[in-house]
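Undergrad: Just to be clear, the model below is a prediction. Sequence and coordinates:
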Amino acid sequence: MTRKSPEQLRSRRWYGGEGLRSFSHRTRTRQLGIGADEHMGKPVIGIVNTWSEINPCHLHLRERAEAVKRGVWQAGGYPIELPASALCGETFQKPTAMLYRNLLAMEVEELLRSYPVDGAVLMGGCDKTTPALLMGATSAGLPSIFVPAGPMLRGHWRGKTLGSGSDMWRAWDDKRAGLVDDRQLAELEEGLARSPGHCMTMGTASTMTSVAETLGMTLPGAASIPAVDSAHSRMAAASGARIVDMVWEDLTPAKIMTAEAFSDAVVTVLGLGGSTNAVIHLVAMARRAGVPLSLSDFDRPVPVLADIQPGGRFLMEDFYYAGGLRALLAQLKPWLHVSRPVASGGTLDDGLADASVHDPEVIRPLDNPLAAEGGLAVLHGNLAPSGAVIKPIAADPSLLRHTGPAVVFDSYAEMQRTIDTVPVTASSVLVLRGTGPLGGPGMPEHGMLPIPKSLLQQGVRDMVRISDARMSGTSFGTCVLHVAPESHVGGPLALVRTGDMITLDVPGRELRLEVSDDELDRRRAQWSPPETRFLRGYAALHAQHITQADEGCDFDFLAAPGENPEPDAT
């Protein structure tokens, strides 16, 4: 393998030579307290850290950055930490962190392009940070490695093991049904999330960090390690050491995130029973890499082997002890391209060489899957011409073929006000619109519409629910999501009226509004687009350039092909 020389380092354009600007750059580096022998002729590694005091998923990343730096120094590099937006999942950031995914992706791209950086360590894990970091690094084109934040510890309450998201939804339904009182709810608040780290279910965070590992952008086994386990710190240091060699080898994302890698990432999502949000993120990530990926690529007969909430029983800590992602990928080898390169320097197969399953209840064998297929299904029909998605393993099987009358809500606020008072039965189909990429804005996680209180009190725990929103990867139920085109741009969802019959046919992959074409044409002629809400700032930029769910919800100008020139270092 041909290795770069120190003269070929990108950072030399800033530090090398005899010109005034090079002299100035070296002077300012001395001002930082860094001597010439500490950085001259060495790879400069940008540590893009999404740590924040308001992001509990990343609360430990300040310490992990020090471990990364240790690895960089030991391998002969020079580390510089570059703070970036935290994107605190859906925990605090309103209206949704998804609104800002592309902002972080753009920030990462421009950080890496504008500074004297030869390679990058990307630190994140909360839902939107993983795709955003990888999208930005892909567009920047510099050698990069991802350090996943890791899942939090299992939750506990009165002798029960709990998942931070999935059991939160269940507890809230029980509260509304009168089965949990305020004191019990207060105890649950203290027991659901007990440590730093992202959700310990197979929610969006664990799905996307697993995707990052399968793509080849982490060290083998990195995604499964609990956030507070000492192995996590060792992994961070090893990643810091490895990125230095990746710079010398010029191992860039383009050489790792190939069409085969994205195919394997899709297989991983399906085998994990992963989050529906992975569809949007992977489409966007693939397009940044110049790889065509569409909704149809996710509708594949791959067995679900990970028995993890919300589709299964266990949690990410159990998954780690059972062998982690490496063990699951070893089971899925017949569907994978194992000879492709990965960040560790070898092939995907090299990283799976000694992988084994330690608990076949958590990571199922191929002859005893959690489900033969059904991790994700893609639907089309006159209600979703550009597609919609559903997670069949998280749904009530009796509802996967269902026809019922629509109960329509024009906004999430309206739904909150009226959900417990509108006429509804267990066979009704709840429809929420105005929550897509443009209408949300940002496509918030509103797709798991609450069951009306009257039905909860009767014991109903699932209904067919349809929206142009997303839902949390920790959510569950018969929820049809990402309906495209969204209602805000005049998609058919905008034409549904309360009382219309809707047919969901998951085996047939169809979502159909039982209204004639002539009637839909009449309604369409009467429809007018909503007024523009955002006149300035980032929200206005978002409104002008966001693409639809089936296209990845990236900005059109960020997803555009081609490379920007390097900045002038003079």
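TA: Thanks, I have the structure now. Fair warning: this is a prediction, and the values are worked out from it, not measured in the lab.
Undergrad: hey, let's count contacts and neighbours off CA atoms from now on
TA: Fine.
Undergrad: ok, which stretches of this structure are strands?
TA: Secondary structure of the chain (DSSP state E): strands located at 44-49, 78-83, 119-124, 144-148, 155-157, 160-162, 377-381, 384-390, 401-409, 429-432, 464-467, 479-484, 501-505, 510-513.
Undergrad: what comes up buried for the fifth one?
TA: If I follow you right, that is strand 155-157. Residues of strand 155-157 classed as buried: 155-156 (neighbour count, 16 or more other Cα atoms under 10 Å).
Undergrad: now swap in the last one and tell me
TA: Neighbour counts using 16+ other Cα under 10 Å place 510-513 of strand 510-513 among the buried residues.
Undergrad: Next up, the contacts around the closest residue to S467 other than its chain neighbours.
TA: By the measure of Cα to Cα, 6 or more residues apart in numbering, the closest residue to S467 outside its immediate chain neighbours is L432, 4.8 Å from it. Residues touching L432, when contacts are defined by Cα atoms under 8 Å, 6 or more residues apart in numbering, comprise 408-412, 415, 447, 449, 465-468.
Undergrad: For M257, see how far away P341 is.
TA: Here the criterion is Cα to Cα, to the nearest Å. By it, P341 lies 9 Å from M257.
Undergrad: and for those two, which residues touch both?
TA: In terms of Cα under 8 Å, 6+ apart, P341 and M257 are both contacted by the residues G216.
Undergrad: out of the two, which sits in the more crowded spot?
TA: Set side by side, P341 and M257 show unequal neighbour counts under other Cα atoms under 10 Å, the larger going to M257 at 29 against 22.
Undergrad: What is the neighbour count of S296?
TA: Residues near S296, counting by other Cα under 10 Å, number 12.
Undergrad: Next: E81.
TA: For E81, the tally of surrounding residues (other Cα under 10 Å) stands at 17.
Undergrad: Give me the nearest residue to it, chain neighbours excluded.
TA: Taking Cα to Cα, 6+ apart as the measure, E81 lies nearest to I47, with 4.5 Å between them; neighbours along the chain are not counted.
Undergrad: residues contacting the one you found?
TA: By Cα under 8 Å, 6+ apart, the neighbours of I47 are 65, 68, 79-82, 120-123.
Undergrad: Over to I280?
TA: 549-553.
Undergrad: how about these in a markdown table, adding distance to L305 and neighbour count?
TA: Rendered in a markdown table, the data for the contacts of I280 read as follows (distance: Cα to Cα, whole Å; neighbours: other Cα atoms under 10 Å):
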| residue | distance to L305 | neighbour count |
| --- | --- | --- |
| A549 | 27 | 31 |
| D550 | 26 | 22 |
| E551 | 28 | 23 |
| G552 | 26 | 26 |
| C553 | 29 | 26 |
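Undergrad: Got another one to weigh against that:
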Amino acid sequence: MALRSDQWFAHKSDETRLQHRAAMRAGGHVPESFAGKPIIGIFNSWNDFNSCNFPHKELVEYVKRGVYMAGGYPMELHTITTPSDFMKPSDLPYRNLMAMDIEEQIRALPIDGVVLLGECDKTVPAQLMGAASCDLPTLQLAAGHRASTTFKGKKVNYGTDLWKYSEERTAGKISEEDWSELEKCMTCSRGGCPVMGTASTMKSVSEMLGVMLPGTSSIPAGHSWRQEAAEATGKRIVEMVNSNLTISKLLTQEAFDNAIRLLAALGGSTNAVIHLTAIAGRLGLQIELDRFAELSKDVPLLVNLQPSGVGSMDDFFEAGGIQAVIGQILPLLDGNCLTALGRTLTEVYGDGVPIYKTDVISELEQPIAEKSGIAVLKGNLAPNGAILKVSASKAELHKHCGPAIVFEDYEAMLDQLDDLDFPVEENSVLLLRYCGPKAIGMPEWGEIPIPKRLMQQGVRDMVRISDARMSGTSYGTVILHTSPEAAAGGPIGLVRNGDMIEVDVEKGMLTLHVEESILEERRKEPLRAGTHGARGYMRLTADHILQADQGCDFDFLRPDSKKEAVFIPPIVGRG
């Protein structure tokens, strides 16, 4: 079998062949060990800032072992990573940089198959975007979720419970001593967030898309099955190279439709809307925003996990995990799509997987909730759309009309909301703008805090609108990704304090009740300048990032159609 790596190590030019083989020897890789074998590039994304991905420091060795056992030769590569807890102002732009890092290394190096080691919010989609642009056989391995822990005898989960306790602190119900104790208790192990946030959502989506081995996406980080999954991943990727099962054969339009339906059943993260759109876009596949609403409308919520429910990822794993969910919704899916095993969804999940905790994973006929998925809202406030996570929002606010309170500065907004004299009522619509992809990289500022005075009165949810994102672990009646954003001239930039805004989730409407003639006058006012850096990568981001409804990828990395998608080109000349 001809291998891509033969272009380096079995080249017809004696000089080129010697150069590359000698360079491998310098790193301790003798040709007798790798010649004629599939070379597997293992892209590792851990670093000391990224506790979510830290388990891959160990897991990579199990992947290597699996590669060796199957007759391949592993080569470990390190990439940038995107620790969401630390990256300011937002980790989203660095998703694209990480994707470019992976894509360019795959293109430039003698690699026959790819293993992607990811976990946290942006690493998993970044890896899929980069690999999709190259179309080699590809598998992904998650680090696994961290364990739940306890605070004052109660189970707490990093992410969702952090926001809940923050609200209680604002309401004056948590002392400084308890707050300090919570810091020590909130997260005590490594791995991704232990709720159905963005990390857990994207791992589940990766398995549905066929890029992660069946049954591996929901294994905890501390479980020995995680090492077994790593070894199995190493074995399987060699088989995929030998059978030429490339990633484009897995990431089909039908597979993305399946992923959208799974997103609804999970009550998964709103960030998945951006990521799925971006991954598909790398293959020249279009996912219109309305597709999320269309494919979700008949899919109920089957998973009772935070933030849409009460359970944790440990509960999910013990209940049967992602396999049980896919088995339940299989009648709603295209069962002919391929899994990472090269067999169809129907063949792998068709016999059904037992549900061991029906209070965590429900049967399709008796769901946790009838309504789930992503609602898409459009109107004169969001011509290209905005989204709402139905399962994590308050149904009573799905039809609402109230006066806008507008914020343009995040830090100043926080100070105002903490002011007990701030003029706000429960029916007010809080609106934050100039925090979209072009303005500042689209940070997770969309879950605007409830004003302190209202919090102390017992209010826990309000209608909130922004051109930002929110954490996948967050909740509330939070309308996000308003497109076009204010910095791109979107109508969200025209709203003034007191303007009436109407939300109708059932009809998919988001309406600003202001006369068009008045809006036309407001359009003559200059746009506020974005706060992206004036140089380097952030300058590139400001100049080339697409809007939220297009996945926030770079315009120059997205082909216009599947026919125009650019994969690995032929290699010529010396290296």
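TA: Arrived safely. On a predicted model such as this, the values are computed, not experimentally measured, just so you know.
Undergrad: TM-score for the pair, please.
TA: TM-score for the superposed pair, counting by TM-score structural alignment, normalised by the length of structure 1: 0.97. Supporting figures: 562 aligned residues with a Cα RMSD of 1.3 Å.
Undergrad: Adding distance to V108 of structure 1, write the buried residues of strand 510-513 of structure 1 out as JSON lines.
TA: Conversion of these to JSON lines gives the following (distance: Cα to Cα, whole Å):
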{"residue": "E510", "distance to V108 of structure 1": "39"}
{"residue": "L511", "distance to V108 of structure 1": "38"}
{"residue": "R512", "distance to V108 of structure 1": "41"}
{"residue": "L513", "distance to V108 of structure 1": "42"}
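Undergrad: K175 of structure 1: which of those residues is nearest?
TA: Closest approach between the buried residues of strand 510-513 of structure 1 and K175 of structure 1, by Cα to Cα: L511, at 32.3 Å.
Undergrad: I'd like the distance between the closest one and Q184 of structure 1.
TA: Relative to Q184 of structure 1, L511 of structure 1 is positioned 40 Å away (Cα to Cα).
Undergrad: hang on, the earlier thing: of the contacts of I47 of structure 1, just say which sits nearest to S427 of structure 1.
TA: M123 (45.1 Å).
Undergrad: so who does V124 of structure 2 touch?
TA: For V124 of structure 2, counting by Cα under 8 Å, 6+ apart, the contacting residues are 118, 199, 202-203.
Undergrad: Among these, list the two that are farthest apart in space.
TA: Maximum pairwise distance among those (Cα to Cα): 10.2 Å, between G118 and M202.
Undergrad: More neighbours: which of the two?
TA: Taking other Cα under 10 Å, G118 of structure 2 and M202 do not tie; G118 has more neighbours (32 against 29).
Undergrad: can you tell me which residue in structure 1 aligns to M212 of structure 2?
TA: In structure 1, the residue equivalent to M212 of structure 2 is T218, according to TM-score structural alignment.
Undergrad: Please list all residues in contact with the nearest residue to its match once chain neighbours are set aside.
TA: Here the nearest residue to T218 of structure 1 in space, its sequence neighbours aside, is F146; by Cα to Cα, 6+ apart that works out to 5.1 Å. If you count contacts by Cα under 8 Å, 6+ apart, F146 of structure 1 has them with 121-124, 134, 212, 217-218, 239.
Undergrad: so what's L141 of structure 2 closest to, chain neighbours aside?
TA: Computed as Cα to Cα, 6+ apart, the closest residue to L141 of structure 2 that is not its neighbour in sequence is L117, at 5.1 Å.
Undergrad: tell me the contacts of the nearest residue to P491 of structure 2 once chain neighbours are set aside?
TA: Counting by Cα to Cα, 6+ apart, L381 is the residue found nearest to P491 of structure 2 once chain neighbours are left out, at 5.3 Å. Applying Cα under 8 Å, 6+ apart, one finds that L381 of structure 2 lies in contact with 482, 490-492, 510-512.
Undergrad: mind checking what L381 of structure 2 lines up with in structure 1?
TA: Correspondence of L381 of structure 2 to structure 1, assessed by TM-score structural alignment: L383.
Undergrad: how close does its match sit to G490 of structure 1?
TA: Using Cα to Cα, which is the criterion applied here, L383 of structure 1 is 11 Å from G490 of structure 1.
Undergrad: so H58 of structure 1 makes contact with V147?
TA: No: proximity of H58 of structure 1 to V147 does not meet the contact threshold set by Cα atoms under 8 Å, at 11.3 Å.
Undergrad: Give the residues shared as contacts by these two.
TA: Between them, H58 of structure 1 and V147 share the contacting residues G124, judged by Cα under 8 Å, 6+ apart.
Undergrad: okay, the two: which has more neighbours?
TA: Shown here are H58 of structure 1 and V147; by other Cα under 10 Å, V147 has more neighbours (33 against 28).
Undergrad: Need the counterpart of the more buried one in structure 2.
TA: Aligned partner of V147 of structure 1 by TM-score structural alignment: L141.
Undergrad: Ok, T547 of structure 1 next?
TA: Using TM-score structural alignment as the criterion, the counterpart of T547 of structure 1 in structure 2 is L546.
Undergrad: Quick check: nearest residue in space to its match, chain neighbours excluded?
TA: In space, and not counting its chain neighbours, L546 of structure 2 is closest to C552: 4.5 Å by Cα to Cα, 6+ apart.
Undergrad: if we can go back for a sec, show me what contacts the match of T547 of structure 1?
TA: The neighbourhood of L546 of structure 2, defined by Cα under 8 Å, 6+ apart, consists of 437-438, 552-555.
Undergrad: Give me the PyMOL select line for these, limited to the buried ones.
TA: PyMOL command restricting those to the buried ones, with burial defined by 16+ other Cα under 10 Å:
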select buried, resi 437+438+552+553+554
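Undergrad: The contacts of L546 of structure 2 in helices, which ones?
TA: Restricting the contacts of L546 of structure 2 to those inside helices, with DSSP state H as the criterion, leaves 437-438.
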